[in-house]
Structure formats: structure tokens, C-alpha cells
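Asks: test case, fold it:
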Amino acid sequence: MAEDRETRLRRLHMRSIRRGIKEMDLILGRFAVTDLPGLPEAELDLYEALLAENDHDLYAWIAGAAPVPDRYAALIARIGAGAVGVVRPA
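Replies: You can find the predicted model right below:
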């Protein structure tokens, strides 16, 4: 049985707030609440792939401490824009 959109959004939200490090819980949790519902399916697929990445890599990408893989560049920029005050000073 195929997962409906609402169920998928709830699952992705849960995966966003249950990370390995607290900073990523805060950053991805905020993004999941504010931006996830408006993403088209293709971007949800990309976000789901992003959630499979290592938390330390994700944090480094968002903080600008490591180069972002091309496939995630736009998504990381969008997540990072909402992370001001969590990762970057305001």
C-alpha cells in the first residue's frame, strides 16, 4: 500500500526531530514544520535522501564548514536560511 502525503510528512517530521545530535534536531525540526508541507514530491524525495546522511556532515554543510554535494546545494541553502541563530549568529 502506498504511503499518502500526510503520513509521509509526519514520518519525515519525526525523522527530522529524532537525529543523532541536538543541533540537527532543532535545525531540521524547524525546517520540517515551516517548509516541508510546501515541498513538491521530488523535493520530498531529496529531503528524505538528505535525512540518510550523517548528522555531522549535515551540520558541517549547513554551518558552511564543509563543501555541500551539488545534489543537496539548494536544499541545504534553504535549510541554512532558517538555521540562523542555531548554527550561525543572527
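Asks: could you use CA atoms for every contact and neighbour count after this?
Replies: Will do.
Asks: give the buried residues for the host helix or strand of residue 73.
Replies: For residue 73, the enclosing helix or strand under DSSP states H and E is helix 73-81. For helix 73-81, a neighbour-count test (16 or more other CA atoms under 10 Å) marks 75, 76, 79, 80 as buried.
Asks: so what's the second one closest to, chain neighbours aside?
Replies: What that stands for is residue 76. What sits nearest to residue 76 in space, not counting adjacent residues and going by CA to CA, 6 or more residues apart in numbering, is residue 62, at 6.1 Å.
Asks: quick check, that neighbour in contact with residue 78.
Replies: No - the pair formed by residue 62 and residue 78 falls short of the contact definition of CA atoms under 8 Å, at 9.4 Å.
Asks: run a quick neighbour tally on residue 48.
Replies: As a burial measure, the neighbour count of residue 48 was computed by other CA atoms under 10 Å and equals 16.
Asks: quick one: residues contacting it.
Replies: Taking CA atoms under 8 Å, 6 or more residues apart in numbering, we find residue 48 in contact with residue 12.
Asks: so is it in a helix, a strand, or just coil?
Replies: For residue 48, the secondary structure call by DSSP: H, G, I helix; E, B strand; the rest coil comes out as helix.
Asks: before we go on, could you also do this sequence so I can check it against the first one:
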Amino acid sequence: MNDTDLHDALLDERALSKLRWRCRRGLLENDLFIERFFARHEAGLTVRQADALGILMDLSDNDLLDLLLGRKPLQGDLERADVTQVLALLRGLRPLTSSEETA
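Replies: Just a heads-up that it's a prediction; the model follows:
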């Protein structure tokens, strides 16, 4: 199995449980976005998406909320396709396909 296959593999139950615990936030507003995200997407969550979500969870609560509400764009190291996709899912938007991203 190559790296691409590994990153596109579905998250196992243990990893999903750890991720849910890591995603607990101090702001209720962030928790609402995150709980909705898990309710909609946890069954199909990939390792790549979990990694991107982990990157977003490294942000402060206020910075994360600004991204979720669209007050700030992704910048610097966060401007990655996987982080952009997960942010769209968190916001409740349909993520862009690769052909739409390049258009």
C-alpha cells in the first residue's frame, strides 16, 4: 500500500475516537461546527482528512472560529488542498473537486 492509498484509507474506530477527543474545544460555537461535521462525515472520514482536521485543531479557538465563519481566509501553511476541503466540510459546504480547483 503506497502513501496515497494509506492517506485515503478510512479512519478506524480507535483513531476516530482519539480525533473526536482532540477536537473538543473551549468555545461552544466551534464545538457546534465540529459536532455537525462528525455527525455528517465520520463514517467516511479518511486519514488525510483527519490529518487536515488535526492541523485546524492546532489553531486557537478564536482563529478557528474566524476561519469557520469566513472572517479570515486560510493563509501560509494552512493553504493546502486537504485543509481547504476539511474547512469546507466543517462549514457545511460542498468541497471543490480537483477539476473545479484548477479551473
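Asks: re the thing from before, can I take it that the residue nearest to residue 76 of structure 1 is in a strand?
Replies: No - under three-state DSSP, residue 62 of structure 1 falls outside any strand and is assigned helix.
Asks: what's the burial count for it?
Replies: Using other CA under 10 Å, residue 62 of structure 1 has 25 neighbouring residues.
Asks: looking at structure 2, name the residue matched to it.
Replies: With TM-score structural alignment defining the correspondence, residue 62 of structure 1 maps onto residue 68 in structure 2.
Asks: roughly how far does its match sit from residue 49 of structure 2?
Replies: Between residue 68 of structure 2 and residue 49 of structure 2 the distance is 16 Å, computed by CA to CA, to the nearest Å.
Asks: what of residue 64 of structure 2?
Replies: 16 Å.
Asks: what does stretch 36-47 of structure 1 contact?
Replies: Counting by CA under 8 Å, 6+ apart, the neighbours of stretch 36-47 of structure 1 from elsewhere in the structure are 9, 72, 75.
Asks: can those go into JSON lines with extra columns for distance to residue 28 of structure 1?
Replies: As requested, those are arranged in JSON lines below (distance: CA to CA, whole Å):
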{"residue": "9", "distance to residue 28 of structure 1": "13"}
{"residue": "72", "distance to residue 28 of structure 1": "14"}
{"residue": "75", "distance to residue 28 of structure 1": "11"}
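Asks: residues touching the residue nearest the centre of structure 1, list them.
Replies: For structure 1, the residue nearest the mean C-alpha position is residue 28 (4.5 Å; CA atoms, centre = their mean). Residues counted as contacts of residue 28 of structure 1 (CA under 8 Å, 6+ apart) are 16, 17, 79.
Asks: circling back: how about the residue nearest to residue 76 of structure 1, what does it touch?
Replies: By CA under 8 Å, 6+ apart, the contact set of residue 62 of structure 1 is 76, 77, 79, 80, 87.
Asks: for it, give its distance to residue 33 of structure 1.
Replies: In this structure, residue 62 of structure 1 lies at 18 Å from residue 33 of structure 1, with CA to CA as the measure.
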